[in-house]
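**Q** with the sequence up front, the predicted model follows.
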Amino acid sequence: MGYRLQGKTALITGSTSNIGRGVALAYARESAHVVVSGRSAERGAQVVEEIRAAGGRADFVAADLDGSAAASQALADDARAVLGGQVDILVNNAGIFPAQGTLATDEATFDRVFAVNVKAPFFLTAALVPGMVEAGGGAVINLGSWAVRQGLPQGVAYSASKGSLETLTRAWSAEFGPRGVRVNAISPGVVLDIDPEEAGSHPAGVMMKGTPYGSTGTPDAIGQAAVYLGSDESSFVHGTVLDVDGGRTTVAVIAA
């Protein structure tokens, strides 16, 4: 066990699988008390059991973040109760990705994407930041996407929603930073929770061809970045979007 997050508590939304699970495991390894959150109690229990078996501290809180202020407030209240009153770090990870283009996206789908990906973290952050301020400080970490900076013909509403969340990152940094709450974001590349040897043949793997890394990333890679942004090591980091994408958005590899 490490100690980079010792004494800190963390709520990680959508942490029953993939990136969220990777963040939860990484936080627990660094001695944070973690609230695993999501819709599936079964998968949540598995993550909690994995953390506890490794000597970490974790509890599961069920939540269906539908974008309503009430659902976000309920999760904030339940997390604080489990953690003994205080959430030091909030990781806004939960999100949905309908793959449709614009013409195939109906109004109900569009509204749900923005409800889950933007409204839910908006009201959850609003519910938890006052407690962080009162406690003397805290950190909010949002999960953006490489799709924000590269136009894609699919998942158009998703890309727009993640762009909104990255904009909120900067606005919240300006709003809450002077009060002791650091706000930053991580922009992951294509991340899969599978055996790295299988990543090359996965349909999503093609999107990481031509990058310096050359393949899909792992949830743990995002988890390590989240540890940095949640720890005191990043005390001078405010309002940034950290690209953890294998070079997907910044580098083109030219074949010789």
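**A** Okay, I see it. On a predicted model such as this, the values are computed, not experimentally measured, just so you know. Numbers count the residues shown, from 1 in each chain.
**Q** please count neighbours and contacts with C-alpha atoms only from this point.
**A** Noted.
**Q** surely residue 91 meets residue 142?
**A** Yes - contact criterion Cα atoms under 8 Å: residue 91 and residue 142 qualify, at 5.9 Å.
**Q** just give the closest residue to residue 25, not the sequence neighbours.
**A** residue 51 (6.4 Å; Cα to Cα, 6 or more residues apart in numbering).
**Q** where do the strands sit along this protein?
**A** 9-12, 33-38, 57-62, 89-92, 138-143, 181-188, 241-244 (DSSP state E).
**Q** could you dump those strands to TSV with distance to residue 232 and mean neighbour count?
**A** Shown next, in TSV, are the strands of the chain (distance: least, Cα to Cα, whole Å; neighbours: other Cα atoms under 10 Å):
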stretch	distance to residue 232	mean neighbour count
strand 9-12	13	27
strand 33-38	16	28
strand 57-62	20	22
strand 89-92	11	26
strand 138-143	10	26
strand 181-188	10	26
strand 241-244	16	20
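**Q** export the ones you listed to TSV and tack on distance to residue 210?
**A** Formatted as TSV, the strands of the chain follow (distance: least, Cα to Cα, whole Å):
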stretch	distance to residue 210
strand 9-12	32
strand 33-38	34
strand 57-62	38
strand 89-92	29
strand 138-143	24
strand 181-188	16
strand 241-244	16
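**Q** for residue 211, which of those strands is the nearest?
**A** strand 241-244 (12.2 Å; Cα to Cα).
**Q** which elements pack onto that closest one?
**A** strand 181-188, helix 219-230 (3 or more Cα pairs under 8 Å, 6 or more residues apart in numbering; DSSP states H and E).
**Q** and here is the other one:
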Amino acid sequence: MPALTGKIALVTGATAGIGRAVALRLAEHGAEVVVHGRDARRGAELVSAIADRGGRARFVAADLANAEDVERLAADASEVDILVNNAGVYEFTSTPDTSADSFDRHLAVNTRAPFQLVAALAPGMAKRGHGAIVNVSSTAAGSVAPVGAAYGASKAALETLTRYWATEFGGAGIRVNGIASGPVRTPGTQPLLAAHPDAMNQVNARGRIGEPEEIADVVLFLVQERSSYVNGAVVSVHGGERSLLPG
């Protein structure tokens, strides 16, 4: 019997990239997946793809920048056993070029929405005595750059919340972990890949960009019982960061 049979999982930002790979992977291992996104067409396509592979899924649309929409998503998802906070926005702009609206949107989608979902769904997990939450972060939370401060700050906050939640809910049978992902081949990174193919393939010791399925496999591990002693960890999945030596 697949390891996640009987489990219900909510995956945010599931209609493309890492989220899509995560939804497919969890469904393959028996979970019923609540697929979140904003595009109903892509949501229906993913639900169909999961069904074609023998899995079960349903789509729920929500704008995570809207607090009321996040509350509705949580209510619609209802009693979930697994929460994967994957959805995110990013604009790699300098601080002077980042508007207040852009900064607020980064915090709303990347930080506040996960906070709301955990606040709404973790109590039910605690009541049932089990649950697994995975927050998809980024190496940008700890590796600074001349651009993208708003994005990095929103992800650093998410990693801090991960450790707080692991302490807050760990005694109730809920494990909360994060993944600090390096660059991954997704629709969002395609423009960068096209413009700088050599640079993107030399960002780490493996000499290549990551694939969504490689992140999904780590998510799968973190939500299964075989990772039962892993709690409050932020797992780096970036192929091995390169050290830039002087000279």
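**A** Nice, thanks for sending it over. Just so it is clear, the structure is predicted and the values come from calculations on it, not from any experiment.
**Q** where does the TM-score land?
**A** The TM-score (TM-score structural alignment, normalised by the length of the second structure) is 0.92; 242 aligned residues with a Cα RMSD of 2.0 Å.
**Q** re earlier: ok, the residue nearest to residue 25 of the first structure - contacts?
**A** Going by Cα atoms under 8 Å, 6 or more residues apart in numbering, residue 51 of the first structure touches 25, 28-29, 57-58.
**Q** now do the same for it: its match in the second structure.
**A** Matched to the second structure by TM-score structural alignment, residue 51 of the first structure sits across from residue 50.
**Q** as a check, name the ranges of all helices in the first structure.
**A** Secondary structure of the first structure (DSSP state H): helices at 18-29, 41-53, 69-83, 107-114, 120-135, 156-176, 196-199, 219-230.
**Q** got the ones you listed as CSV, with distance to residue 246 of the first structure columns?
**A** Formatted as CSV, those follow (distance: least, Cα to Cα, whole Å):
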stretch, distance to residue 246 of the first structure
helix 18-29, 15
helix 41-53, 26
helix 69-83, 32
helix 107-114, 26
helix 120-135, 26
helix 156-176, 19
helix 196-199, 14
helix 219-230, 10
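**Q** would you mind finding the most buried of those helices?
**A** When the helices of the first structure are scored by mean count of other Cα atoms under 10 Å, the highest mean neighbour count falls to helix 18-29 (a mean of 26).
**Q** mean deviation of it from the second structure?
**A** On superposition with the second structure, the mean distance recorded for helix 18-29 of the first structure (mean Cα distance after the TM-score superposition for the first structure) is 0.6 Å.
**Q** returning to that earlier point: now the residue nearest to residue 25 of the first structure: how far from residue 145 of the first structure?
**A** Separation of residue 51 of the first structure from residue 145 of the first structure (Cα to Cα, to the nearest Å) stands at 27 Å.
**Q** cool, and residue 201 of the first structure?
**A** 22 Å.
**Q** between these two, who's got more neighbours?
**A** residue 145 (25 against 11; other Cα atoms under 10 Å).
**Q** that one and residue 158 of the first structure, how far apart?
**A** Counting by Cα to Cα, the separation of residue 145 of the first structure from residue 158 of the first structure is 9 Å.
**Q** any idea how far the residue nearest in space to the middle of the second structure lies from residue 208 of the second structure?
**A** The second structure has residue 86 as the residue nearest its centroid, 2.0 Å off, counting by Cα atoms, centre = their mean. As judged by Cα to Cα, residue 86 of the second structure and residue 208 of the second structure stand 22 Å apart.
**Q** one more: residue 231 of the second structure?
**A** In terms of Cα to Cα, residue 231 of the second structure sits 29 Å off from residue 208 of the second structure.
**Q** to which residue of the second structure is residue 111 of the first structure aligned?
**A** By TM-score structural alignment, residue 111 of the first structure lines up with residue 104.
**Q** correction: residue 148 of the first structure
**A** In the second structure, residue 148 of the first structure lines up with residue 141, judged by TM-score structural alignment.
**Q** pretty sure its match sits against residue 156.
**A** Yes - between residue 141 of the second structure and residue 156 there is a contact at 4.4 Å, judged by Cα under 8 Å.
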